[in-house]
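Visitor: test case, fold it:
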Amino acid sequence: MSFGENRGTARVATAGLTVGLLVLTGLALWSSISAQTTTAYVRQLNEAGERWSRVLEHVNVADNALSDLRTARTEQTVRPLENSVGAARGDLEWLSANGRPSDAAVASRLLPLYDQTTETLRGFIATGDAPQADQAALAHSSLRRQVSTTIGANWLDTTEYLRTADEQNSQLRIAQIVAFAVDAVLVGLFGMVLLGYRRKLLRQAAKNEHEAHHDALTGLANRTLLARRMEQAVAKARKKDEALALLIVDLDRFKEVNDSLGHHSGDLLLRQVANRLSWAVRDTDLVARLGGDEFAVLLPGVGSAENATMVAEKILTALAMPVTLEGLELEVAGSVGVALCPADSGDGAELLRHADSAMYAAKRDKSGVAVYDARLHERGATHLTAVTELRHAIDRGELFLHYQPKALADTGAVCGVEALARWNHPTRGLVRPDEFIPVAEENGLIEPLTRYVIDAALRQCRAWSDAGWEVPVSVNVGAACLHHTEFPGDVADLIKRHGLPARLLTLEITESAIISDPDRAVEVLRGLTELGVRLSIDDFGTGYSSISYLRSMRVHEMKLDRSFVTHMCTDAGDSAIVHALVALARNFGLQAVAEGVEDQDTWTALAEAGCDVVQGYFLSEPLPAEEVVAWLGDRAAAHA
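Guide: Model prediction:
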């Protein structure tokens, strides 16, 4: 080859290299612009997504604070709601002004509803009006649903955009392969950069896809994925005529863990629960977290209700194993509702509602597991009606008290009365305490009910005192009251309001109330003792063993349960228990009180055993307040 030919080849090679470099430069420029555009767009989407997430978080915080305030109106429950009112407005305004057209449209539509909800909440904080709270709760539900839908749509837009960007990059790689023939090293290097960028895009797309369908805390499926999988499973079950079961699992007393140990411990507990649920079911089953401490388990091809119930029992067994959280060992329990397709419903959303109804029935009946029955709707409506009516009865003062006298066992002299709540329902007539007390305990009404009874009992005690009769009064205290440190202050205010000596009030507490949270219970009881109030352990011997706590709590009396007292003259075992409990009370310096005394022989046996005080129908049945003074006069005359 001549010099001229070599020169021509060099020129061609130079020209080719120049073209190759220009092509590579063009490809690099194209890639850079594409990356910047994608990054800017994704950043915009992420910014909008973060704003929407904060809006949802503020709505949830306000809703939780509203629920707490409706349960008990105290300074500690009012302040969180005041702080959360209107917190999401800034983010909504930003989205309305700076978001994408779709985000701006939704934000502009939600702003009036949010402002209206804010004003409603402020009105409820100021007045405590229940309808305003209900209106705010409904508005929160609407806001949460619309914001959640927008967040899901944004995630889908992000995924679709990233997929489109990946397709464009695929076309760009074809051009790089052509350029690689001109300058392999440069194109190869540039190709590696693009391949790395592509992997990042795919990872981000996979991450977005996972986050859109999974719970961030537990890694389980979320409501969106559950709904999609349930729709597919229901369609398959109906086509093949095979049973499908949906289980709703709700933890018991999870709120106590959050309140006592903090939300961090609550999150750790939820992760362990998620793991146990996954271990307890098959690989083909789907476990999802619906929110809070509520989970769902989808069981395709379960076969029958009996099989589904067996799985539910297996889940409860897995949950029952002790859980260790940061050195503390806790016991976990739950309630499971079971609904089947197509037996109960052929629609996924309705199946979810049926399983939820069954779960609440299991929680209400403390049965652990309940299978959906059409009658549950009627029972649920009846239960909700009872809760509402009892709340109104407390608020309107429809409850009244009867008083059962107590007397010294050795002399028969009357030494006080026990206040017993009664409810005269406007349509149902007299409602038994064993019907409405459990309703109060299960639905957060036991604390206002306890305060109501203490207030009414002290008011009556004041009236008797003004009439010349000093009659100490005993009141049963709900277990929930011993978990709130402000309870002694409430009792102090009531005693001061009625101008009575604190010694005239005895508060009867149960062993189980102490054991459920002994540290806090001891603190509350110490506060009550410092007021001068007398404390009594009610139904002693029938609950948990709390003998060790008798040393640390300054209680004044031990009340022997009627199940031991009633048959002590005919049952040697009951007699031995009564003698042992009386001796235990004396050893701890406590007054022994026996309830359920129905005859003279039992009274005499108790007096001989060293019992201090007796109470029962042999002495007197519970009396209306207006009959107590006359009874006391007759009793005093007969005793004299």
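
Visitor: rest of the way, CA atoms for contacts and neighbours
Guide: Fine.

Visitor: mind checking the longest helix of this protein?
Guide: helix 3-71 (DSSP state H).

Visitor: and the angle from the helix or strand just after that one to helix 3-71?
Guide: Scanning forward in sequence from helix 3-71 by DSSP states H and E, the next helix or strand is helix 75-84. Inter-element angle recorded for helix 75-84 and helix 3-71: 140 degrees (by axes from the mean of the first three to the mean of the last three Cα atoms, to 10 degrees).

Visitor: mind checking what helix or strand follows helix 75-84 in sequence?
Guide: Helix 75-84 is succeeded, C-terminally, by helix 89-98 (DSSP H and E).

Visitor: what helices and strands are in contact with that next one?
Guide: Judged by 3 or more Cα pairs under 8 Å, 6 or more residues apart in numbering; DSSP states H and E, helix 89-98 is in contact with helix 3-71, helix 101-127.

Visitor: and those helices: which comes nearest residue 503?
Guide: With Cα to Cα as the measure, helix 3-71 is the member of the helices and strands packed on helix 89-98 nearest residue 503 (30.4 Å).

Visitor: how far off helix 101-127 does the closest one point, in degrees?
Guide: 20 degrees.

Visitor: could you also give me the structure for this second sequence? I'd like to compare it with the first:
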Amino acid sequence: MATPNFYPSSLSGSSEFIEERTLALMKRSCGAVLVGLLFSSAALSMVTARTGWPYWELTSALLLFYLVPAVYAYRYIQKKPEDRQPEQDRRHLTYMIVAIISAWNLVAIDILPTLDSQTRLIAVSIFIVVVYAHCLPFSLFPRQGMALMAFNLLPLSVQLTMLGDESVIAFGLCGIALLFMEFGTYTWLYRKDMSAFRARKARVVAVEPDMSEEGFKRRLVYSIHSNSTPAVMMQAVAAFFLVVTLGAEQSEGMLWSWLLAYLSVQTLRTAGFIAHVDNPKRLRLRDWRILFGLGIVVNQLSWYALLVLFHDIMTGFSLGVVSGMFIVVAVISTVGITSDRLLLYLNSAMCLVPPVLILFSKEEVWSMVSLGMLASISMLIIVENIHRSAVQSQRGKLLQQLTEFRAKEMKVLNGELTDARERLTEVNSNLEQQIEERTEELNYQATHDMLTGLGNRYYFSRMVSDALQEQEEESGGFAVYLLDLDRFKEINDGLGHLAGDGVLKAIADRLSEACSDEVICARWGGDEFVILERREVSARDAEAFAIGLVNDLKRPIELESGPVSLGASVGVALCPEHGKTAEQLLEHADIAVYRAKSYKTGVSVYNEQWGYEAVERLQLVQALGHAIEHDQINIAMQPFVSVESGELTGFEALARWRDTVRDVEISPGTFIPLAEESGLMPAMGRNILRKACETLMRETPDSDLRVAVNISVMQLRQQDFIDDVATILASVGMPASRLELELTESVFAGDVMHIRQVLGTLRDMGVKISIDDFGTGYSSISYLRDFPLDTLKIDQSFVAGLRNGGEGLFSSIVSLAHGLKLSVIVEGVESRNDLDKVLELGGEEIQGFFFSRPIDSRKLGEWLQSHSQHPFTMRRRHLSMAVDNQDKFRLKDS
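Guide: The predicted model follows:
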């Protein structure tokens, strides 16, 4: 019947009701220490009277020390609740009790060896009461209580065992068995106390009792386990009393051995009770009842063993005492089990065996009287009415709990209904106000942008409609402005959407400063804002107002990640000159803002001619899409020349498009931005890359010449871009080392982490990476250092600057590139003078019209035949050379 973990979980301790439990501990300790003082005095008086113990004065002082915890506990009770410190005061009280126990252990070490067996038995019996006085108040804190119990009993038990008297060895071990039995007592007391606290405070939510047949059976089984601890403890006391009563010098050892065995049986039964209380579902109900019944049988057999083993030493009087004690045992053994018919009958039937044995012993009248009393009580115990009464009592408790549960539910429900009625009354009284507030809120949400707080598209359209109606009535005019932020997408993608939202809020705040009764600002969508100036203005005034806005928006915006700057483009449409409907005005303002972006003017006032250009642009986009789909985008190749050797090192592939419908050549400066804006760039870039690789392998299959192809940020963002490059190289049989990808500095304003990863993968494949048009974009030294780059291509504007004294800036760029271990390509060399300047200032490769204009890919073979085998002559001018004839140097074949 032992549990897997003897220490029950119900004694694990809890912070629940800590203040109430501490107060109850102090109250119980006041009485308990006085009981300890009384019985300690009795024990010492008895020992002193029998042995003349010489340290009576010292132990008297020890007895007076009992007043210290009593006074301490009383003072705690008298304190105000806010002045109490439960944890600290309980710990101090525990230390005091430990000090008292330690002192008594020292006294016992000195006294016990000097006592005769009878005196020692009486002293120990009295001291057991003192032990309980020390420890039982701490049942409210079972871990501390059991520790104090062990500190009391273990030293005493060990000392009795080690006295050298064989007759008391078992007596000493009984203390250890008693210690383990006390787990049951502490479990029972702790549960009773906690249940009382919970009932008093009503802090545990009531659970509806299970009124089913199975639920009732479980309750009965739980009842016999949870309520049998007192019966076990009383039987243990009766057993101790019997051993003391029957004590004789020749049988003392056997009697204490029997008591040790009996206490061990009760310890196992207690373990079974605890196991069920901790986890009733661990076993089936039938198994729990079987184990409990086995405990009853073993318990009764233990009493039979006492009668059989020690019958010979029982005199007439002692036999009567034993018979009377069996009556007591028969009564108290039924405590807790009256609700179980089978166990009740089993226990009662076994209680009849001892009197029958006594009857057959043919003892005198004392035995006969005892037998009659025992038989009568036993018969009364097994009467069916007892069982029925117990069962009805259990049912009554269940019904009471159900009634209390229902009453509590009804109370809660009534409270909820009352609260609901009050809330409903309050809601009804405020409903009209809430509807008005909600209507205003909905109107605000319907007409305003939630991020910026400005008016939204619907609100602005309504304002424009109102302005048009006033214009018709008063023959006035007004202006519509469409503002589009520059580089917002780069900030939003590069720094994140939260940063983008912060930028939009800051822009909205600045626009709000420009708003008034006559100037209405709104967010049109994304990074577009619209402004309505509800008064007649001239084109010049409108343009001036827009320029002021653009200049104001250029001021840096402070974000958590640091300051950012961005510009804006504004398109202006005037009523009635540029339209008489909201749709026309907004459409024309949109055309104007596109014009401002394309020409980088910042502000544009709508011109009717631009409408035709917009239509033309749409047609051009459609024609470009058709050209890409039908592979009509061609390439031209412009050579790279080595500065040191003058040899050809490779080509740059340049896109070319001739519109076959209109039979005109479209400039790359026109159709490449158009491809990026319309999303056609990835497809066009893929075609150009493929044609460049095919041309190089067709014309120079066995050389080391490379081809450089421009790619856009849009291509790098494609998930399959790396696969496209690898597929094209594999399909034409071209080594990756002969391919160079040229990027503009705009890549540094995009998703830097993703682009760096893509470029790193390409470079690992062997592809070379270069930065084109360096110095015209967003690059910084940190980007040049961190990105996987091979080449830096100096923009032709710096070469043109050499004609006006820009040598210092040019040299700085070359030094920067070399410091970062990057090679330098100089583009835009158009004259002998440009070449001489570049040769003097540095660089590894040169590109420009001076060597060759872009060559149609279909004519590349012819050009190579006349140039590839003859390096260009690179002669530098030196100050020591004669001036004459130096201006005649020109590029020629060697």
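
Visitor: superposing both, give me the TM-score.
Guide: Here the superposed chains carry a TM-score of 0.63, computed using TM-score structural alignment, normalised by the length of the first structure; 449 aligned residues with a Cα RMSD of 3.0 Å.

Visitor: can you put the helices and strands packed on helix 89-98 of the first structure in a markdown table and add mean neighbour count and distance to residue 563 of the first structure?
Guide: A markdown table is the format used below for those (neighbours: other Cα atoms under 10 Å; distance: least, Cα to Cα, whole Å):
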| stretch | mean neighbour count | distance to residue 563 of the first structure |
| --- | --- | --- |
| helix 3-71 | 16 | 34 |
| helix 101-127 | 17 | 46 |
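
Visitor: among those helices, which is nearest residue 262 of the first structure?
Guide: Of all those, the one in closest proximity to residue 262 of the first structure, counting by Cα to Cα, is helix 3-71 (15.2 Å).

Visitor: in the second structure, what stretch matches the closest one?
Guide: Using TM-score structural alignment, helix 3-71 of the first structure lines up with nothing in the second structure.

Visitor: and that helix, what does it pack onto?
Guide: For helix 3-71 of the first structure, the helices and strands in contact under the criterion 3+ Cα pairs under 8 Å, 6+ apart are helix 75-84, helix 89-98, helix 130-180, helix 184-213.

Visitor: mean neighbour count and distance to residue 633 of the first structure for the ones you listed - can I get that in a markdown table?
Guide: Below are those laid out as a markdown table (neighbours: other Cα under 10 Å; distance: least, Cα to Cα, whole Å):
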| stretch | mean neighbour count | distance to residue 633 of the first structure |
| --- | --- | --- |
| helix 75-84 | 16 | 45 |
| helix 89-98 | 18 | 67 |
| helix 130-180 | 17 | 45 |
| helix 184-213 | 16 | 74 |
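
Visitor: could you dump those helices into CSV with distance to residue 370 of the first structure added?
Guide: Listed next are those as CSV, based on distance: least, Cα to Cα, whole Å:
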stretch, distance to residue 370 of the first structure
helix 75-84, 34
helix 89-98, 43
helix 130-180, 27
helix 184-213, 28
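
Visitor: out of those helices, the one nearest residue 546 of the first structure is which?
Guide: Closest approach to residue 546 of the first structure among these (Cα to Cα): helix 75-84, 30.6 Å.

Visitor: report the longest strand in the second structure, please.
Guide: Scanning the second structure for the longest strand, with DSSP state E as the assignment, gives strand 648-659.

Visitor: what range in the first structure does that strand sit on?
Guide: Under the alignment (TM-score structural alignment), strand 648-659 of the second structure falls on residues 414-425 in the first structure.

Visitor: ok, stretch 229-247 of the second structure next?
Guide: Under the alignment (TM-score structural alignment), stretch 229-247 of the second structure falls on nothing in the first structure.

Visitor: same check, this time on stretch 611-625 of the second structure
Guide: Under TM-score structural alignment, the match for stretch 611-625 of the second structure is residues 377-391.

Visitor: just the strands in the stretch 351-500 of the first structure please.
Guide: Assigned strands in the stretch 351-500 of the first structure, in chain order: 369-371, 399-408, 414-425, 429-431, 473-476 (criterion: DSSP state E, counting those that start in this stretch).

Visitor: just give the nearest non-adjacent residue to the equivalent of residue 611 of the first structure over in the second structure, would you?
Guide: Here residue 611 of the first structure is matched to residue 843 in the second structure, going by TM-score structural alignment. Nearest residue to residue 843 of the second structure in three dimensions, chain neighbours excluded: residue 824, at 5.0 Å (Cα to Cα, 6 or more residues apart in numbering).

Visitor: how about that neighbour, secondary structure?
Guide: At residue 824 of the second structure, secondary structure determined by DSSP: H, G, I helix; E, B strand; the rest coil is strand.

Visitor: that one matches what in the first structure?
Guide: Counting by TM-score structural alignment, residue 824 of the second structure corresponds to residue 592 in the first structure.

Visitor: could you count how many residues lie near its match?
Guide: 26 (other Cα atoms under 10 Å).

Visitor: wait, isn't it in contact with residue 555?
Guide: No: at 11.5 Å, residue 592 of the first structure does not count as touching residue 555 under the criterion of Cα atoms under 8 Å.

Visitor: could you find the closest non-adjacent residue to the residue in the second structure that residue 291 of the first structure lines up against?
Guide: Using TM-score structural alignment, the partner of residue 291 of the first structure in the second structure is residue 525. Of all residues not flanking residue 525 of the second structure in the chain, residue 457 sits nearest, at 7.4 Å (Cα to Cα, 6+ apart).
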